[in-house]
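Asker: Turn this into a model:
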Amino acid sequence: MEPTPDAVLTQLRKGVVEYCVLACLRSGRAYGLELAERLGAGKVLLTSEGTLYPLLSRLRQQGWVTTTLGPSPVGPPRRYYELTPQGLAALETFRSTWDLFAADVHHALEESR
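Answerer: The predicted structure follows:
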């Protein structure tokens, strides 16, 4: 059976979305909906908010992000997520590993043409 594009994307997302969240937080704290909008902008990394919040919880448990409550212009306070030094180190490790990995994948795909 041939894989569908959705099945391929699901497998690719599993290994990278958490690091993309860390990358989004590198420029400063953000709340969940803001992260969902940034990650969902391309329609490939994040397909629903429902997958983001469990991921954010795991990142907090790993010590890669911290949370604080902050005011909202409308409604209840928002939970803001911020990168920790450990999260920044994890992001930098991913970034250097990703560059090597992506180059090898690109090479393999080009070589097969």
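Asker: Please count neighbours and contacts with C-alpha atoms only from this point.
Answerer: Fine.
Asker: Could you double-check that residue 25 sits in contact with residue 82?
Answerer: Yes: between residue 25 and residue 82 a contact is recorded at 6.1 Å, counting by CA atoms under 8 Å.
Asker: And this one, please, so the two structures can be compared:
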Amino acid sequence: MSTSQMLKGILEGCLLSIISKGETYGYEMMEKLNEYGLTMVREGSIYPVLLRLKKEGFVSTVRKQVPSGGPKRKYYRLTEKGYEELEEFKRRWSVISSGVNQLIEEDDTNETV
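Answerer: Next comes the predicted model:
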């Protein structure tokens, strides 16, 4: 399984987490993902996820004029339902990551040849 395949499953939770820190727009989210080392995420791959988050009622959007006078940007913010989904993601991630870490860090002495 490639890194990008693994990442697709957690991208939604990562975006919810970024948006939970304050109203933000797509390119800004990409910069945050890059800051945290998630450089394999392509900008075009986050927009379908953001659209799904909006359809599911986890985020709301508002278009705002940018200070430089360019085109309006779509800003995302979490809804109450979005905060609840983020907490659920954190719970699921904790269980999954803990189990995976235990598996891959297990002492090799248990391995049979």
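Asker: Tell me the counterpart of residue 90 of the second structure in the first structure.
Answerer: Aligned against the first structure by TM-score structural alignment, residue 90 of the second structure finds its counterpart in residue 95.
Asker: which stretch of helix or strand covers its match?
Answerer: Element membership for residue 95 of the first structure (DSSP states H and E) is helix 85-111.
Asker: tell me what that helix is packed against?
Answerer: helix 5-25 (3 or more CA pairs under 8 Å, 6 or more residues apart in numbering; DSSP states H and E).
Asker: Toward the C-terminus, what is the element adjacent to the helix it packs on?
Answerer: strand 30-31.
Asker: check the fit of that next one onto the second structure and give the mean distance.
Answerer: In the superposition against the second structure, strand 30-31 of the first structure averages 0.5 Å from its aligned positions (mean CA distance after the TM-score superposition for the first structure).
Asker: and the very next helix or strand once past that strand, which stretch of the second structure?
Answerer: Following strand 30-31 of the first structure in sequence order, the next helix or strand is helix 32-40 (DSSP H and E). Counting by TM-score structural alignment, helix 32-40 of the first structure falls onto residues 26-34 of the second structure.
Asker: Tell me which residues of that stretch come out buried.
Answerer: 26, 29, 30, 32, 33 (16 or more other CA atoms under 10 Å).
Asker: one step back: how about the helix holding residue 95 of the first structure: buried residues?
Answerer: By neighbour count with 16+ other CA under 10 Å, helix 85-111 of the first structure contains the buried residues 87, 88, 91.
Asker: now these as JSON lines including distance to residue 105 of the first structure?
Answerer: Formatted as JSON lines, those follow (distance: CA to CA, whole Å):
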{"residue": "87", "distance to residue 105 of the first structure": "26"}
{"residue": "88", "distance to residue 105 of the first structure": "25"}
{"residue": "91", "distance to residue 105 of the first structure": "20"}
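Asker: and which of these is nearest to residue 104 of the first structure?
Answerer: Nearest to residue 104 of the first structure out of these is residue 91 (CA to CA; 19.7 Å).
Asker: my guess is that closest one meets residue 17, correct?
Answerer: No: with contact defined as CA under 8 Å, residue 91 of the first structure does not reach residue 17; the gap is 11.4 Å.
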